[in-house]
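Chemist: sequence first, then the predicted structure, then my questions.
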Amino acid sequence: MLFDTHVHLNVKQFDEDREEVIKRAKEAGVTHMVIVGFDHETIPRAIKLAEENENFYAAVGWHPVDAIDFTEKELAWLEELASHPKVVALGEMGLDYHWDKSPKAIQKEVFRKQIQLARKVNLPIIIHNREATEDIMTILQEENAADVGGIMHCYNDSAEYVPAFIGMNFYISLGGPVSFKNATLPKEVAKMVPADRLLIETDCPFLAPHPKRGKRNEPAYVALIAEKIAELREVPVEEIASITKENADRLFRLND
C-alpha cells in the first residue's frame, strides 16, 4: 500500500483521462493520496475528488507565486474549508523566489497568515520552498509552526537543513528528483532522513521520476520513487511503502 502525499489530479492536465489515471494508480498499489489545491480553481476540485474517492484526501492553501492575489476573503474561505472532513492539511504554502509575480514581502505576509490559520484550526501545513530556505526557516520559527508541524514538500534542498526541519516537527517528502541520475542532494537526503520522518510523493503532473522523466507525472509513478529510496537505503521496497504510509497516517491523523 502506497500513500502519495502530494498530487495535483485537480489540474487541467488530467481533464481528459483522470479516471484512467486513478485506475492506474490503484493497480500500482497506490491506495491513499492527498490532492493539493492552491488557488480558486484547484481547491474546489481537490475537495470534490476527495469526496468522490475512498482514501483520497484534500489539502487547501494558497501558492506563494499567486500571493499577490490573496486577500482576507481567501483567508476566510480557507478557514471555512478547514473544517471539511476530507481536508487533512493546509497548503501548499510557502515562498517561491524563482518566479517574480508576487513580491517577497507579500509572499511572506501570506505565508504567515496561513500558518496562523493552521494553528487556529489545528491542521498540519504543506510547505513549498523554492530558493527561499533561510526565510522559510525564520518564518516557521517565528510563527511557531512546530505546534502543527507538516511536510517539506518535494524536498530538494541540502541535507544539512534536514535536522532543523525535523526539529520543527516537519516530515521530509521526496519526489521524482530522487531518481534523477544527476541529482545528488535528494539521494543524500533519502539515505539520512529518519524512518519515522520520511514521506513520498509525485507532485504530479510535474517532476516525473526516471525512467518517465520529461513525461506527465501521475500517482502510479510513486512506486518508482519508493523503489529508488529503497535502493538507496538498502531495504525492501515494502518497508518504504509501509513506513511512509504509517507516517502519513500519523501526520494526517487518519487513524484517530
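Modeler: Yep, that arrived.
Chemist: from here on, just use CA atoms for contacts and neighbour counts.
Modeler: Fine.
Chemist: could you list which residues are in contact with the spatially closest residue to S158 that is not a sequence neighbour?
Modeler: Leaving out its chain neighbours, the residue that sits closest to S158 by C-alpha to C-alpha, 6 or more residues apart in numbering is L185, at 5.9 Å. Each residue near L185 by C-alpha atoms under 8 Å, 6 or more residues apart in numbering is listed here: 156-159.
Chemist: show me just the buried residues among the residues you listed.
Modeler: For the contacts of L185, a burial check counting by 16 or more other C-alpha atoms under 10 Å picks out 156-157, 159.
Chemist: ends of stretch 170-182, what's the gap?
Modeler: End-to-end distance of stretch 170-182 (C-alpha to C-alpha, to the nearest Å): 26 Å.
Chemist: coming back round to it: of all the buried ones among the contacts of L185, which comes closest to L207?
Modeler: Nearest to L207 among the buried ones among the contacts of L185: N156, at 11.6 Å, using C-alpha to C-alpha.
Chemist: distance-wise, check the closest residue to that closest one other than its chain neighbours relative to I172.
Modeler: The spatially closest residue to N156, leaving aside those adjacent along the chain, is P186, at 5.6 Å (C-alpha to C-alpha, 6+ apart). According to C-alpha to C-alpha, P186 and I172 sit 10 Å apart.
Chemist: same check on I127?
Modeler: 10 Å.
Chemist: quick check: which element contains R45?
Modeler: Using DSSP states H and E, R45 falls within helix 42-52.
Chemist: quick check: longest strand of the chain.
Modeler: strand 87-96 (DSSP state E).
Chemist: who does that one touch, helix- and strand-wise?
Modeler: Applying 3 or more C-alpha pairs under 8 Å, 6 or more residues apart in numbering; DSSP states H and E, we find strand 87-96 packed against strand 30-37, strand 56-60, helix 104-121, strand 125-130.
Chemist: second structure follows, compare the two:
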Amino acid sequence: MIFDSHAHYDDRAFDEDRGTLLASLPANGISRVVNIGSSLETTRRTVALTEQYDFVYGTAGVHPSDTGELNDENFRQVVEALGRPKIVAVGEIGLDYHWDEPERPVQKKWFERQLMLAREKRMPVVIHSREAAQDTLEIMRACGAADMSAVIHCFSYGVEMAREYLNMGHYIGVGGVVTFSNGRKLKEVVQYMPLDRMLLETDCPYLAPVPNRGRRNSSLNLPHVVRMVAELKGVSEETVEQATFENACRFYGISGEES
C-alpha cells in the first residue's frame, strides 16, 4: 500500500533491468508510482511508461536546470503531454541556484510560465527548489499558488519554510534524506508537519535511504523511509503507509481502488 509519488524510471540507470524492476513493484507492496517529467525528452519517455504499466502515472514539465532548452515552439510539447490521460500534474518545475546555468532570469521565466499553465489546466504542480527558498516562495505567491495544489519535492529547508508552504495548503515530499545522519532539518520538519500533508517519494535513481545510501535507489527502498517517518511521528508503519497513500491519491487525483 505504498505510493511512490516521485520517481525517474526513464533514467539511464534503469536501462538494463527497467522492465523486470517495474514488474516486481506491485508484488512488493508498491501499488502506485508517479514518474516525473523533467525535460522535453524525459516527459516523452514518461508518457510511454504510463502507457506500458497500469500502476504508473506521470507528470509533464521541465526542471529548472533544463529550461535553457525551452522556447515558445517546443514548449507546446509540454502542453500537449498534459492532455494525455495518465499525466496527472505539471512538474517538476521550480528554481535551482546550486548551478549557474541556465541564468536565474531564464529559470524564473519558465517557472512562472509553467505555474500559470498548471493554473490554467487546474492541475497540481511538483516543485523543485534548491538553494532558492525565498525566490521560490515569492514566485509561487505571485502566481496565485495559494489557490493551487503543490508538493515541494525533496524538501531541503527548515521548519520555518515548511510552515509557509503548509499554511498555503501544500504538501511536502519526504524521501531517503530523512534516514541520513545529516538529515536533521528534514527530521525536524517531519516531526513538525501533519501526516496528512506528507507524500513519500524516492527521486530514484537518486537519494537511496540508509542502509542503501550511495546505491541506485528504487521504490523497493521506501519501507526504510516509512520506518523512519513512523519512528519520528510516533505512529505505526501501517499508519504512515495508509496516510501517505491517501494523500498522494488525493493530490494527483488518482483512484485508490485496485487497478
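Modeler: Here it is on my side, so go on. This one's a predicted model, so the numbers in the text were calculated from it and none came from an experiment.
Chemist: TM-score for the pair, please.
Modeler: The TM-score (TM-score structural alignment, normalised by the length of the first structure) is 0.97; 256 aligned residues with a C-alpha RMSD of 1.3 Å.
Chemist: circling back to that earlier point, the residue nearest to S158 of the first structure: what secondary structure?
Modeler: With DSSP: H, G, I helix; E, B strand; the rest coil as the basis, L185 of the first structure sits in helix.
Chemist: related to what we said a few turns ago, now the helices and strands packed on strand 87-96 of the first structure as JSON lines including distance to E201 of the first structure and mean neighbour count?
Modeler: Listed next are these as JSON lines, based on distance: least, C-alpha to C-alpha, whole Å; neighbours: other C-alpha atoms under 10 Å:
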{"stretch": "strand 30-37", "distance to E201 of the first structure": "9", "mean neighbour count": "25"}
{"stretch": "strand 56-60", "distance to E201 of the first structure": "14", "mean neighbour count": "27"}
{"stretch": "helix 104-121", "distance to E201 of the first structure": "22", "mean neighbour count": "19"}
{"stretch": "strand 125-130", "distance to E201 of the first structure": "12", "mean neighbour count": "25"}
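Chemist: out of those, flag the one nearest I139 of the first structure.
Modeler: Comparing these by C-alpha to C-alpha, helix 104-121 comes nearest, at 7.0 Å.
Chemist: so which of the helices and strands packed on strand 87-96 of the first structure is nearest N247 of the first structure?
Modeler: That would be strand 30-37 among those, by C-alpha to C-alpha, at 12.4 Å.
Chemist: quick one: contacts for the residue nearest the centre of the second structure?
Modeler: Of all residues in the second structure, the one closest to the mean position by C-alpha atoms, centre = their mean is H6, 3.9 Å from it. By C-alpha under 8 Å, 6+ apart, the contact list for H6 of the second structure reads 33-36, 153, 200-204.
Chemist: which of the contacts of L185 of the first structure are also in contact in the second structure?
Modeler: On the basis of both residues aligned by TM-score structural alignment, their matches' C-alpha atoms under 8 Å, what survives of the contacts of L185 of the first structure in the second structure is 156-159.
Chemist: A241 of the first structure: which of the helices and strands packed on strand 87-96 of the first structure is closest?
Modeler: Set against A241 of the first structure and scored by C-alpha to C-alpha, those come closest in strand 30-37, at 9.6 Å.
Chemist: before we move on, the earlier item: including distance to L2 of the first structure, could the buried ones among the contacts of L185 of the first structure go into a markdown table?
Modeler: As requested, these are exported to a markdown table (distance: C-alpha to C-alpha, whole Å):
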| residue | distance to L2 of the first structure |
| --- | --- |
| N156 | 21 |
| D157 | 24 |
| A159 | 24 |
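Chemist: most remote residue from the second structure's center?
Modeler: E73 (26.2 Å).
Chemist: helix, strand, or coil at it?
Modeler: In three-state terms, and counting by three-state DSSP, E73 of the second structure is coil.
Chemist: that one pairs with which position in the first structure?
Modeler: Mapped onto the first structure by TM-score structural alignment, E73 of the second structure lines up with K73.
Chemist: tell me who's in contact with that match.
Modeler: The contact partners of K73 of the first structure, by C-alpha under 8 Å, 6+ apart, come to none.
Chemist: redo that, cut-off 10 Å
Modeler: Residues in contact with K73 of the first structure (C-alpha atoms under 10 Å, 6 or more residues apart in numbering) are E79.
Chemist: against V65 of the first structure, how distant is it?
Modeler: Counting by C-alpha to C-alpha, the gap from K73 of the first structure to V65 of the first structure is 18 Å.
Chemist: same question for R119 of the first structure.
Modeler: Distance, R119 of the first structure to V65 of the first structure, by C-alpha to C-alpha: 23 Å.
Chemist: what of A190 of the first structure?
Modeler: Distance of A190 of the first structure to V65 of the first structure, computed by C-alpha to C-alpha: 27 Å.
Chemist: and what of L81 of the first structure?
Modeler: Distance, L81 of the first structure to V65 of the first structure, using C-alpha to C-alpha: 21 Å.
Chemist: now do E227 of the first structure
Modeler: Applying C-alpha to C-alpha, the value for E227 of the first structure to V65 of the first structure is 32 Å.
Chemist: more neighbours: which of the two?
Modeler: Legend: neighbour count by other C-alpha atoms under 10 Å for E227 of the first structure and V65, higher for V65 (23 against 19).
Chemist: A helix includes that one, no?
Modeler: Yes: using three-state DSSP, the assignment for V65 of the first structure is a helix.
Chemist: what sits against it?
Modeler: Applying C-alpha under 10 Å, 6+ apart to V65 of the first structure gives the contacts 38, 93-104, 106-107, 128.
Chemist: again, only using 6 Å
Modeler: Counting by C-alpha atoms under 6 Å, 6 or more residues apart in numbering, V65 of the first structure touches S102.
Chemist: what's the answer for the one 4 residues further on, then?
Modeler: Contacts for D69 of the first structure (C-alpha under 6 Å, 6+ apart) come out as none.
Chemist: number of residues surrounding F180 of the first structure?
Modeler: Close neighbours of F180 of the first structure, defined as other C-alpha under 10 Å, add up to 17.
Chemist: if I look at it, how far off is A208 of the first structure?
Modeler: Using C-alpha to C-alpha, F180 of the first structure is found at 9 Å from A208 of the first structure.
Chemist: A132 of the first structure too?
Modeler: 23 Å.
Chemist: which one's more surrounded, those two?
Modeler: Taking other C-alpha under 10 Å, A132 of the first structure and A208 do not tie; A208 has more neighbours (26 against 15).
Chemist: brilliant, that's me finished.
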